[in-house]
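Participant: the sequence isn't on hand, but the structure is:
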C-alpha cells in the first residue's frame, strides 16, 4: 500500500483528524486550539477564558521548493504530558519544574507528493511554546526559507514596551505606547546607533512585552535559537496583528534548512500578574539540556575592570599609539605612545590589588592587545589577532601577579564585528588564554559584520556565536558576549555562555543616558531570554565630576545601583565604577561585596513593567537572602513581605536605601544604611526616591 492510499485510509477511519485539536495547560487556565482552515494551519490561545491570541495562521514560505503554507491535511496527532524537574548549572533557582501538555500535529501536503511536517505545541502553566519540525524524508532534504508566516493576532490595542525591529542592534531605548501608535513613533524610536539596520515597515523586536486593558500581561519571544535567523515582528497596527519577520542574510534569504531540522520555539508567556512573567521559566524549559560532559569550569563571577574609565574619566584610551593606518604586521613597539593608554602594567596591578582586597573573582582588562588604533569606522577584515599585547602590557608578569593574589584576569576579545577573522584565530586565541591563566572572555561585535552583508542576527551569525561558545568549552572557558544576538535561553544548553549584553546597558549612561524607567523594563524584555551583563554599580552618577566638560549623568540614585545586583539577574556581575569611587563610599560598597550572584531560589515580590520591581533571592548554598527594589522617575513606597524566610528564626537585615531628599537628578548619592532584626513575619514599607531603589542583605542573627 503506497503512502497516498494509507493517508486516505487514515482519514476515512479517523474522522477526528479533521476536527480541531485542543489541549489545556496542567492547571487548566490555558486552552490552545489547533485547526486547519481550508488547508491552512491555525492556532488560538485563551487564558482564563479570555482570548490572548485570536485565530492566527502558521506556515513557512520556501524559495526553491513548494511552500509549507497551505494544502495540508492532518495525518497524525500525538499528545503527551510531562512533569519533571531539572537543575541548571547556575541560575535563579536551584531546581526548575518542567510541566506541560504537548500536542504534535503531523501535516501532509498531498499536492506535494505527501510531503509532511510537524508542528509541536507545548502548553505550560505560564504560556505556550510551538515550533516547526521538518523530518528527513524522500523529496525533502534541503530548502531555502523566503519568510516565516507565523501570526500573533492579539485581542486588542495593548500597551506595549518596544524597540524597533533591526537586523543588527538591540541597543535602542524602550518606547511605551499602544500597538496602534507604533507606526507614528517608529522614526523617533529609531535613534542613531553604530551598525544599525532598521526594518523599513513598522516592526518591533522580541521579547515584546504587552499589557491589555483588562490586565493581562503578554510576552512574545523565542526559545532555542539555533541554526536559524532571529525573529522580528511585523506590526499591523490597525488589526493588532504581529507576524514573523526573519533576519535575512547577505543575499536576502531568510534561512537554510537541511532535514531533519526544527525552527526555534515561538513563545507566548501570559499571566494576570506581572510578577508571574518575571518568574516564568518557560523559555529555559524549551531549550535542550547541556551536552557538555564537564561543567566544573563554569562558575559565577563577580568582577571589576579597566573599562568605565574609558567612557568617563577622560584619562584613558583603549589604543596605545597615536598613528593611524596600522596593520597587524607592524612593529607596535615603535608606535608613539599617546600617554593615555589604560591597560598598562601599573594600572592593571592596581585593579588586581583592589579585587584581591575586596574579594572579587576577576579583573576585566580592555585595550590590552594591538589593533585599537584605527578600527572604528573602518570595515577591515583583520584588525585584531587576540594574542599580541601592547608593549606596556606584560601578559606573563600580570598573570603571575594576579595568581599570587587569588584573582583571575578576564580576557577581552573585541572582534570589530569581523567574525571570519575571529573564527580563523579562535583556537590560537583560546590556547593563549589557557596558557596564561584566563578562564573567561568578554567578546565584542561592535561594527558592521564581516562576512560582508551578513547581520548580527542572521543565521550565519547565530551559528557563529554558538560555535564560539562550544569551542570555548573545549578549552574550559566561559563567554560573555556583547553586541550579539539577543538570548533565547541557550544558557541552559551552553552554560559556559555565561552572560550577554545584547541591549542598552550601562555604557549608554555616558553616551546619552538611560531613562529612569529603563531598568524596570529590561527584566520584562531583554532578560526574559537569559542573563545580562548590565555592568551596574556606578556610584559617581554626575559625570561632570571628572572635569571633562561632560554634563551627562547616570539617571539613578546610588542605592538603585545596588538594587540592580538583585533585579538584573546574571551569574556574571561587574562592579563597573572606578575603585577610587568605591573607596569614597565603602559602607555602600559593602553590599556589592556581600551580594551573591548564583541562587537557590527567587521570589518576585511586586512588579509592574515600566514602573517598579522588587525581587528577593536566596544565595546558593547559604542561609543568606538579598532583596532589590527599583522604581522609575516616580517616588514610591515598596511593600516587602519577608515571609520567604524560614519560620521561627531571627535574622539581621542591613538596608541600603535612598535618603528622603534623594533623587536621580538631585542628591543621587544621598543614602542611608540601617540594621534591623527581622523574621518571616516582618513586613517592610520602604521609601524609594525618584529614579531610586534600595537593597537589603539578610543574614542569620548572631547568637548571643
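Facilitator: Ah, there it is. Quick caveat, the model's predicted, so the values are computed rather than measured.
Participant: for the rest of this, base every contact and every neighbour count on C-alpha atoms.
Facilitator: Noted.
Participant: how much space between residue 245 and residue 196?
Facilitator: 17 Å (C-alpha to C-alpha, to the nearest Å).
Participant: the more surrounded of those two?
Facilitator: residue 245 (23 against 20; other C-alpha atoms under 10 Å).
Participant: quick check: buried residues in the helix or strand hosting that one?
Facilitator: Per DSSP states H and E, residue 245 falls inside strand 241-246. For strand 241-246, the neighbour count (16 or more other C-alpha atoms under 10 Å) marks 241, 242, 243, 244, 245, 246 as buried.
Participant: do stretch 110-128 as well
Facilitator: Residues 110, 114-128 are the ones in stretch 110-128 that count as buried (16+ other C-alpha under 10 Å).
Participant: tell me how far it lies from the chain's centre.
Facilitator: The chain centre lies 27 Å from the centre of stretch 110-128; the measure is C-alpha atoms, centre = their mean, to the nearest Å.
Participant: for it, measure first residue to last.
Facilitator: Taking C-alpha to C-alpha as the criterion, the two ends of stretch 110-128 lie 29 Å apart.
Participant: do stretch 403-420 as well
Facilitator: Stretch 403-420 has an end-to-end distance of 33 Å (criterion: C-alpha to C-alpha).
Participant: next up, a second structure to put side by side with the first:
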C-alpha cells in the first residue's frame, strides 16, 4: 500500500529579496545541506552529518564550449521551492519487497545576470544521503549548448581512507586500491593493469562509486544516479586541498556533452553514515531514478543459469570454430570448407550436456557463447561488420538446441558480443532480437570488449551511454531481458527499465582466470560497483587451480569454496550464474546443494556486519517464502563472525544448514576445505563462525513444519 504526502512551499520575490543562503535537512534531521551564493554569484553547497562536516563548501556549475559566459558564476536566486516526499513503491525484483522513497527537497532557481539564462539546482536529502542535479528549463537564452566540463566539487574534510580504481574512460575492470586520498597519485601506476580497452586521464583521477572512511568513523560514498543522455562522471582529486572535481568522459573530439533545453544532468550523490551497513542497505540511487517505464513487467523474471563460458575463459576451450582462417568476412567465408579445431565449445553435444545438467538441478537457463560465425578475428581488428548475431557455426543447430532445451524445461540465454562496434549492433539489433523471439531466447548477455567503433569514442561517453540505453529500450519492445558486459556502470536505471536485469562493468570472476583478483575484492564491490545496481559477477567456482582445466594457465582463484557459496547472498543480483563446469559440481554435490537452494529474489535483506575491504554478512528472506539465506565474505585477515538470528520469526523453529570454512582452509593451498553442519535455530539463536582470509560461510535457514 502506498502512502504519499507532499508539501510544497515556494518563495518568489525579485532576486535581491531572496536570501543567498538556504538550508535543507533530512527527514530524520541527521543530515544538513546548506546552499549559498558566493560574492561573485557562484553556487556553493556544503553537507554535515550529526553536526560533523562531510562536504566542505564546494562550488557548482558547468563550463561551456564556444561560449563567452559559462554557467559558473554571476548568478542570483530567482526563487526557491521546497517539498517533502514520502512514498513506497514495489520493485519488479530486488532486495526488498517494497522500497520507501522519503526525502526533503530544495530547488534553487538561478538567473545569470549578464545572460538572463535560467539554471535550477535541485537537492534531495534522504536520511542516508544527498542527491542533486542541474536542470535547464525551456528558455530563449539557453537552447543548444556543449559542455566543456562539469565543475561540480566535493571538498573533503580530511585525508580519508579511500577504496578506489583508476579513472578510466573505457573500463572499470580493476582491483581496488585502499589508500589515503593523498596517496592516490603515488599508487596510481601500480593500480593500472592491462585491459582490452582503457584510457586514464589523470594520476589523481578515480571512478565512482567511490567509497571512503574518515578517521572518526564516518562512511562516505560518492556516485551518480540516473545517467541518461549524459557523459559518465569520474572524479579528479586536487591533492593539495583534497577537493574532488567532476570529470566527464569526452567524445572522439573532446566534447563532454551535447545538450538541448529542456534537459537535466544525472544526480550527483553523497551517501554518509556512521554505520557501514547503512551504505549497503541504501536505496537512494534507485529512488533518484524515474518509476518503471514498462507497463507489463510480467515477462521480467530473475534467472539462475549455467553456461558454456568458464572453460573458454580459462583457455580449456575456444569461442572460434576453426584455426585455419586468418580473417573472416561474413557472407563470404564458407565454414563448410574448413576443418574444425575440436576445441570449439559451442557445439550441439556439449551444449546438450549443459542443458541436461541445468534440467536435473533446477536451473532456469543455459548461456552459450561462441555459437555464431565470426569469432576467428573478432577482437582487436577495428572491424565494423564483425558479427550478424543470427548465423550459427556448422556444429550449433539453433532449432535443434531450442527443441532439446524446451523438452527439458530449460531456457536458452543468447550471447551478443559486439566487439565494441556499436553501429554494427544497432544495424542488426531488430533482426537479432526478433531471432531471439523466434527461437525462445528471453534474455541476452551483451558484450562490448575492445575499443569502441566509431573510432575514438569511449565506452563511457554520452553517445555510447545513449547506445546502451537504446539497446535496453529496444529489448523491452521485444520483451527481452538484458545483461550488459563492459557497458557503463549502472546508476539505478533498472528501476525505470527492470529488463536491465544485470551488468558486469567491474572486475568479475573472469579475472580469476587471468591472474587472479585481490582476496578482499568481493568485500569492496558491494560498497562501490553494486551501489548503482546488481552485478553479473558469475560466482560458484569450485576448482580454484586453473591449470587443471588448462595446463598452460597457472592462474588461481583467490577464494575458498565457502566464499564462493556466500557470494550468491552478498553479491546481490536477480541474475546468478553457477559459473564452473558441471563435472566440478559433481565432485562436491553436498556443497553444490546451496547453489541449488539459494534464492535470487527477496522480500527482505538485513546487513548484519559490514566493513569495506574486511567483511560483509547479509541475511535475506526469499520472496514469497519463509526461507532465509545468510552469506559472509571475508577479507585479508582471519576473523570470527558473531551474528544473531533475531530476524527470524518469533516462536518458529528452523533448520540451519551451515556451509563454512574448515579450520585448515586456505584460499591458496586448501581452498576446497569446508564443513557442512545442521542445527535447529530460532530468533534467539546466536552463531559464531570462523572465516579464513578470502573465506566465509553460507547458511540456508528453513522453517520446521
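Facilitator: Cool, got the structure. None of the values given here were measured: they were computed from a predicted structure.
Participant: OK, contacts around residue 158 of the second structure?
Facilitator: Residue 158 of the second structure is in contact with 214, 242, counting by C-alpha atoms under 8 Å, 6 or more residues apart in numbering.
Participant: typed the wrong thing, it's residue 454 of the first structure
Facilitator: Residue 454 of the first structure sits next to 248, 249, 250, 460, 461 when contact means C-alpha under 8 Å, 6+ apart.
Participant: now, which of the residues you listed sits nearest residue 48 of the first structure?
Facilitator: Nearest to residue 48 of the first structure out of these is residue 248 (C-alpha to C-alpha; 37.7 Å).
Participant: show me what contacts that closest one?
Facilitator: 167, 229, 254, 255, 454, 455, 458, 459.
Participant: which residue in the second structure lines up with the third one?
Facilitator: Taking TM-score structural alignment as the alignment basis, one finds that residue 254 of the first structure is matched in the second structure by residue 256.
Participant: can you report how many residues lie near whatever residue of the first structure lines up with residue 61 of the second structure?
Facilitator: Per TM-score structural alignment, the equivalent position to residue 61 of the second structure in the first structure is residue 59. A count of nearby residues for residue 59 of the first structure, using other C-alpha under 10 Å, gives 19.
Participant: which residues does residue 59 of the first structure contact?
Facilitator: By C-alpha under 8 Å, 6+ apart, the contact list for residue 59 of the first structure reads 40, 41, 68, 69, 70, 148, 149, 150.
Participant: now, those residues that are in strands?
Facilitator: 40, 41, 148 (DSSP state E).
Participant: neighbour count and distance to residue 611 of the first structure for those residues - can I get that in JSON lines?
Facilitator: Listed next are those as JSON lines, based on neighbours: other C-alpha atoms under 10 Å; distance: C-alpha to C-alpha, whole Å:
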{"residue": "40", "neighbour count": "17", "distance to residue 611 of the first structure": "41"}
{"residue": "41", "neighbour count": "25", "distance to residue 611 of the first structure": "39"}
{"residue": "148", "neighbour count": "21", "distance to residue 611 of the first structure": "34"}
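Participant: any chance of those in CSV with distance to residue 206 of the first structure as columns?
Facilitator: As requested, these are arranged in CSV below (distance: C-alpha to C-alpha, whole Å):
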residue, distance to residue 206 of the first structure
40, 25
41, 23
148, 15
